[in-house]
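1. Sharing a model prediction with you, sequence too.
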Amino acid sequence: MNLSNTAVAHQPNWQTVCQARDLVADSGVVVWHEGAQVALFYLPGQEQALYALDNRDPRSGANIIGRGLVGSVQGQLVVAAPLYKQHFSLHSGHCLEDAAQRLRVWPVRINGEAVELAVA
């Protein structure tokens, strides 16, 4: 077995979705990725500074998560959905108030000046 080929096979492919200068500190911006709107949240000063979640609010069906307020609830970093104010974990996408609601989360990184999302 060739371990180097196995390691390469599990590494994600990355797609540039915007530039680092397009991010807004402590706020969200929305990009298009693989047929979906993705909300990017940039939190400088945090251990993990960049998060990527589905922009579609599962309760209202509106593409508004990127407009939500970022904060902390019970020690978790969250975004509050603008319409119904439910809180979604930036790390996992789960809703704190309703376990049936969840946002998709994408691997995201800043690579030089490019913001990249993992391609499925």
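-> Alright, I've got the coordinates. Residues are numbered from 1 along each chain as shown.
2. alpha carbons only for contacts and neighbour counts from here, please
-> Noted.
3. okay, how far is it across stretch 3-18, tip to tip?
-> End-to-end distance of stretch 3-18: 33 Å, with CA to CA, to the nearest Å as the criterion.
4. For the spatially most central residue of the chain, give its distance to residue 74.
-> Geometric centre of the chain, nearest residue: residue 52, 1.2 Å, by CA atoms, centre = their mean. Relative to residue 74, residue 52 is positioned 21 Å away (CA to CA).
5. coming back round to it: surely the residue nearest to the centre of the chain meets residue 110?
-> No - look at residue 52 against residue 110 with CA atoms under 8 Å: they stay out of range, at 11.7 Å.
6. Pasting the second one now:
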Amino acid sequence: MNELSSTIADASWMAVCPLTDIVPDTGVCALLGGRHVAVFRVGDAAPRVYAIDNVDPNAGASVLSRGLVGSIGERVVVASPLYKQHFDLASGECLEAPGHSVQAWPARVADGFVWVAL
């Protein structure tokens, strides 16, 4: 384990999966600390990763990781597969109904793995 890995482990970050396990511009669901978390990889050459709660507050179903990733203006979003609301991947804000926003979590890539801090 290198210095970055030990720093991540010391900061209560949790390894989700290798970055290569997430197809670019899609998400996966992970159970972290008892929470359903949607983890997204955006881009291929210089990928960015995001993590938000996976439960769609409009439907009560754990489905956001299966939504379509895209952008609205400068915002990177996922569209819920059920009711099509857009959630900002950086903040968790629901663009159509801010009162139905979800929690966003810090996410990063280190040593080829995606890490999320709850």
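-> Great, that's in hand. It should be emphasised that the depicted structure is a prediction, and the values quoted were computed from it without experimental measurement.
7. Drop the TM-score for these two in here.
-> Here the TM-score for the pair of chains, by TM-score structural alignment, normalised by the length of structure 2, is 0.84; 110 aligned residues with a CA RMSD of 2.0 Å.
8. show me what contacts the residue nearest to the centre of structure 1?
-> The neighbourhood of residue 52 of structure 1, defined by CA atoms under 8 Å, 6 or more residues apart in numbering, consists of 38, 39, 40, 41, 90, 105, 106, 107, 108.
9. again, 6 Å this time
-> 39, 40, 105, 106 (CA atoms under 6 Å, 6 or more residues apart in numbering).
10. Then residue 112 of structure 2?
-> 18, 19.
11. So which residues make contact with the host helix or strand of residue 27 of structure 2?
-> Here residue 27 of structure 2 sits within strand 26-32, counting by DSSP states H and E. Under the criterion CA under 6 Å, 6+ apart, residues 36, 37, 38, 39, 40, 41, 65 lie in contact with strand 26-32 of structure 2.
12. What residues sit buried inside it?
-> Neighbour-count burial for strand 26-32 of structure 2, counted by 16 or more other CA atoms under 10 Å, picks out 26, 27, 28, 29, 30.
13. Can you say which two of those are spatially most distant?
-> 26 and 30 (13.5 Å; CA to CA).
14. re the thing from before, quick check, distance from the helix or strand the residue nearest to the centre of structure 1 falls within to the centre of its chain.
-> Secondary-structure element containing residue 52 of structure 1, defined by DSSP H and E: strand 50-54. Centroid separation between strand 50-54 of structure 1 and its chain, computed with CA atoms, centre = their mean, to the nearest Å, is 1 Å.
15. could you pull out the strands for structure 1?
-> Listed in chain order, the strands of structure 1 (DSSP state E) span residues 13-19, 27-33, 36-42, 50-54, 69-73, 76-80, 87-89, 108-111, 114-119.
16. Perfect, that will be all.
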